[in-house]
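[1] Here is my input; please provide its structure:
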Amino acid sequence: MIRILVYLALIFAAAAGFAWLADRPGEISLVWQGYEITTSLMVGAVALAALFVLLALLLSVLMAVLRAPRLLDGWITGRRRDRGYRALSRGMIAIGVGDVKRAKRSASEAAKLLDHEPLTLLLAAQTAQATGDGAGARAAFEAMLPTQETKLLGLRGLYVEAERAGEHEAARHFAEEAAKTSPGLAWAGEALFAYQSSSGEWQGALQTLGSNLQAKLIDRTAAHRLRAVLLTARGLELETGNPEEALAAALEAVRLAPTLVPAATLAARLAGRQGDIKRAMKISEAAWKQGPHPELAEAYLSVRPGDAAGDRLKRAQRLAELAPSHPESHFAVARAAIDAREFTEARRALSGIAEAAKTERYWLLMAEIEDGAEGDRGRVREYLGRAVRAPRDPVWMADGYAFTAWAPRSPVSGKLDAFEWRTPSMALADDPRPLLNLDLSPAAADASAPPAAEPQRPVALELAATPVASAREPAPPAPNGTVAKATAEPPIPDDPGVDDGTAPRIDRMRLQ
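    Model prediction:
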């Protein structure tokens, strides 16, 4: 529209100029080399205008002749480019529908017609992946690395290929390189964090988590929870070598995730070792209000080493007042009362437990009370029999397996914060053969996914026979990520009057 207006303006100006000359007649005389040319002013102006037009036409023809080779080359290149993009489009569509042969043919054609086009490398890589040519796919992705605009695409493809091939070190290298190139890249940040946490690099995982939070790749609430888990893991790692730094990490973890029981128990334990008994008790009490837990009770009762059993009982009663209706409060008081040989107090504490909450631990404590107070072996065996049939107590579970202790990551899948304190779904096992067979080596722990073989197969978990006399002593915690060992157990003697000092406990279960 603007161009038309400019043309109209020029025509109007020329017409106005000729009209102005027509109103002012005159003559033009030219004398050159003895020749004299005389004409009117209007004819001279028209001749001059015609001369300019002729010169413009000649210049246009000359420029067209000079530009003809380049125009021809551009036309040929344009047709070649169009054919290349059509071949590229056909190849992408063929990959989408699974026509590998057509995709391969189109990829070859597009590579010949389109030079330095990133999409041709992508089509070649996808075609190689579709045909199972891992080497070809890696070569195509590696060809993208030198160019800045395709570097991240090449790193992503190499990462995926390395993951498929099980080359986790190489995959981690590509993820690290991508995270350095583009800190806000979601897949790179998440992959690097997963590798660092699964390999136990807690400090590096903390830094990567902070970068992911800054890049808004993770929700702040979820980031605080994961940071608390990482700090707890680091505190456990530094507990013996650097208790001051371990305590600082544990306290920050408690602040970020007040419901994380392992963080609270670690902080209370470390504070107690450093002589800050008051702080240790406050940490345990605050965590107990969030959710009573047997590990919190043990940490609270053991806050001052060397205390008499009576002092531990008073401390347990004080803790129970913070959550008087919770079963764990009754269990904590009963455990401390049994240790103090206050069996009447222990019975009173257990009497407050509702019928639905009478789990295996309840009947085992009742058997221990009966054994210590009356020595009625028949009643002891009755309680032990009820314990076998009672509902199971909550345990630490991750990826469907029961563990004896909490760990920051699952030894099955390597996932961070996979442990939950919950009651497993169990039934009596008909087949005593143990089915739980896990590879807990570091290589298996670094795997990014659980094994696919029979994921829904029932698991039989058998615990070793536990003498009643030793039930007063807590079992030593197993290393992080250790599954309860499956062992065979002797049957209960038929004669209730025979006391061999063992009173074995049978606990043969199957996790569904």
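[2] alpha carbons only for contacts and neighbour counts from here, please
    Noted.
[3] Okay, buried residues for the strand or helix carrying Q203 please.
    Following DSSP states H and E, one finds Q203 within helix 202-214. Under the neighbour-count criterion of 16 or more other C-alpha atoms under 10 Å, helix 202-214 has W202, A205, L206, T208, L209, G210, S211, N212, L213 buried.
[4] I'd assumed A223 was in contact with the fifth one.
    Yes: proximity of L209 to A223 meets the contact threshold set by C-alpha atoms under 8 Å, at 7.1 Å.
[5] Please tell me how far I37 sits from A22.
    According to C-alpha to C-alpha, to the nearest Å, I37 and A22 sit 20 Å apart.
[6] Likewise for P183?
    Remark: distance between P183 and A22 (C-alpha to C-alpha) = 76 Å.
[7] The structure of the following sequence is requested for comparison with the preceding one:
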Amino acid sequence: MLLLLIFLAALAALSLGLHWMLEHPGSITLDWGGYHIETSLLVAIAATLGLIALVIIAWAILVSFFQAPTRLAQSSRSRRREKGFQALSRGIIAAGAGHVGAAKKASKEAEKCLAKEPLTFLLKAQVAQLEGDRVGAETAFHEMTLLSETRLLGLRGLHIEAKRRNDAEAAHLFADQAHQLAPVPWAGHALLEHHGSNADWEEARVAIEANLKAKAIDLPTAQRLRAVVETALAMEKQVDSPSEALHLARQAVKRAPTLVPAIALIGRLLARHGDSAKALKLLEKAYAENPHPDIVAAYLDASPSESNAERLARVKKLALAAPKAPESGVIVARAALAARDFAMARRALAPLVAEGQAPTAQICLLMAEVEDAENGPSGPVREWLARGSRAPRDPAWIADGVISRSWAPASPVTGKLDAFVWTTPPEPIRGPAEDARAGIPAAFLTTRQERLLEAAEIDADSGAAE
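    From the prediction side, this is the model:
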């Protein structure tokens, strides 16, 4: 609106000026170089404006003439650039689809047209990876690290390639360089895995705080990882510095109240300090909330010098904290078997092996132990062993496919913190001639169970020979 008003005002002023000049005609006389020119004022103004217009046009033509080569070069570069980006688009789509030939052809075309374009290096690296050319891929990723725009992407590619060739030190170096440039999540997680693999818990602590500050992990995750690292430190210090270990374990439980290894460690440390009553009370409360075998083991370790009868009485008290848990029946049966109270052992296991139940491999082996201890080698022993070979597997600590009886702070495969999870292992593929030991890791078998399984294998071999 304002521009329209200004335009109308200028037009009105011009009209008034022309009207005034028409009402006051005048003349202009020019004597120069023997020429005498006399004309009216309006004609002189019009001639001047025309001359100015001719000068402007001539200047524009002259400038265009001299700028023509530059414009042609710019046009050529623009077409070349457009062609390069079209090749990049085709190549990235082909690489994503796994079409190696098309991706490689597009990569060469893009490199020809856009040699310094960051995406060209990325496409080149992808093609090398598709072809299995690790050296070519690393070369492309290295070239990407020389450009500020793609330095992080290049470092990540080098990190991945280093992990593929199992070069842990190189992978850590690239992740550390990336983390110093920008605290990106992948680099922070890689540093944590490296420190976990090397059991460098103090450095892992620093990495957790850096990741939290950079918002690569949220606060609940950081608290859990802190608890895991503090538990690991407590496990290392429990012999030389038990007081410090106890402080660390308590901190871990405050951060992660469900972290069973930390709870069990507190119980053991309190018992070693001579505070068995407090340890038992703590473990009984923990068992009521989470009836876990590690808590049971710590509970039994709290009074190592008691008799079998005394242990049975104490275990029955612990079982009352979680009477419906299968683990309660198992621990009472084991204690009763050690005290040779076979009736008690059978009563404890009866709900777990009743009709309609699916007892696990360990429960079946425990029933075989009871039968063998009470009646000696017999048909029921072999039946329970055979049943155990087909029974569901018992829960265990599992991380990256590794099954372990005991918890560890980090995965033995990748070094990932808090990788071990208490869960049921996947069922093994069973063949037509599965032996009684199938699906039961040797580390989970007691000496008596090993003997029973060996005896069962000998009987099976003898039967096959006959």
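[8] returning to what we had before: as TSV, the buried residues of helix 202-214 of the first structure with distance to P432 of the first structure would be great.
    Listed next are the buried residues of helix 202-214 of the first structure as TSV, based on distance: C-alpha to C-alpha, whole Å:
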residue	distance to P432 of the first structure
W202	39
A205	41
L206	43
T208	45
L209	44
G210	48
S211	49
N212	47
L213	48
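[9] Would you mind listing the outside residues contacting stretch 196-213 of the second structure?
    Under the criterion C-alpha atoms under 8 Å, 6 or more residues apart in numbering, residues 183, 185, 188, 191-192, 195, 217-219, 222, 225-226, 229, 232-233, 409-412, 414-417 lie in contact with stretch 196-213 of the second structure.
[10] mind redoing it with 7 Å?
    183, 188, 191-192, 195, 217-219, 222, 226, 229, 233, 410, 412, 414-417 (C-alpha atoms under 7 Å, 6 or more residues apart in numbering).
[11] end-to-end on stretch 335-354 of the second structure?
    One end of stretch 335-354 of the second structure to the other measures 20 Å (C-alpha to C-alpha).
[12] Residue in the first structure paired with A321 of the second structure?
    In the first structure, A321 of the second structure lines up with L322, judged by TM-score structural alignment.
[13] Wait, a strand at its match?
    No: under the criterion used here (DSSP: H, G, I helix; E, B strand; the rest coil), L322 of the first structure is coil, not part of a strand.
[14] Tell me how many other residues crowd the closest residue to it other than its chain neighbours.
    Distances taken as C-alpha to C-alpha, 6 or more residues apart in numbering place K289 nearest to L322 of the first structure, at 6.4 Å, with adjacent residues excluded. K289 of the first structure has 14 neighbouring residues, counting by other C-alpha atoms under 10 Å.
[15] ranges for the helices of the stretch 251-400 of the first structure?
    Listed in chain order, the helices of the stretch 251-400 of the first structure (DSSP state H, counting those that start in this stretch) span 261-273, 277-290, 294-301, 309-320, 327-339, 343-351, 360-373, 377-389.
[16] Include distance to E420 of the first structure when you put those helices into a markdown table, please.
    As requested, the helices of the stretch 251-400 of the first structure are exported to a markdown table (distance: least, C-alpha to C-alpha, whole Å):
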| stretch | distance to E420 of the first structure |
| --- | --- |
| helix 261-273 | 10 |
| helix 277-290 | 16 |
| helix 294-301 | 14 |
| helix 309-320 | 23 |
| helix 327-339 | 17 |
| helix 343-351 | 26 |
| helix 360-373 | 19 |
| helix 377-389 | 23 |
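[17] Of those helices, which is nearest P146 of the first structure?
    With C-alpha to C-alpha as the measure, helix 261-273 is the member of the helices of the stretch 251-400 of the first structure nearest P146 of the first structure (46.4 Å).
[18] Can you list the buried residues in that closest one?
    Quick answer for helix 261-273 of the first structure (16+ other C-alpha under 10 Å): V261, P262, A263, A264, T265, L266, A267, A268, R269, L270, A271, G272.
[19] quick one: it to helix 277-290, angle?
    Here helix 261-273 of the first structure runs at an angle of 160 degrees relative to helix 277-290 (axes from the mean of the first three to the mean of the last three C-alpha atoms, to 10 degrees).
[20] And for helix 261-273 of the first structure, what's in contact with it?
    Residues from elsewhere that reach helix 261-273 of the first structure (C-alpha under 7 Å, 6+ apart): 232, 243, 247, 250-251, 253-254, 277, 279-281, 283-284, 287, 295-296, 299, 303-304.
[21] Comparing it with the second structure, how large is the average distance?
    Following the fit onto the second structure, the mean deviation recorded for helix 261-273 of the first structure is 1.6 Å by mean C-alpha distance after the TM-score superposition for the first structure.
[22] just how off-centre is that helix within its chain?
    Counting by C-alpha atoms, centre = their mean, to the nearest Å, helix 261-273 of the first structure is centred 27 Å from the centre of its parent chain.
[23] could you dump the buried residues of helix 261-273 of the first structure to JSON lines with distance to W421 of the first structure?
    Putting the buried residues of helix 261-273 of the first structure into JSON lines (distance: C-alpha to C-alpha, whole Å) gives the following:
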{"residue": "V261", "distance to W421 of the first structure": "10"}
{"residue": "P262", "distance to W421 of the first structure": "11"}
{"residue": "A263", "distance to W421 of the first structure": "14"}
{"residue": "A264", "distance to W421 of the first structure": "15"}
{"residue": "T265", "distance to W421 of the first structure": "14"}
{"residue": "L266", "distance to W421 of the first structure": "17"}
{"residue": "A267", "distance to W421 of the first structure": "19"}
{"residue": "A268", "distance to W421 of the first structure": "19"}
{"residue": "R269", "distance to W421 of the first structure": "20"}
{"residue": "L270", "distance to W421 of the first structure": "23"}
{"residue": "A271", "distance to W421 of the first structure": "24"}
{"residue": "G272", "distance to W421 of the first structure": "25"}
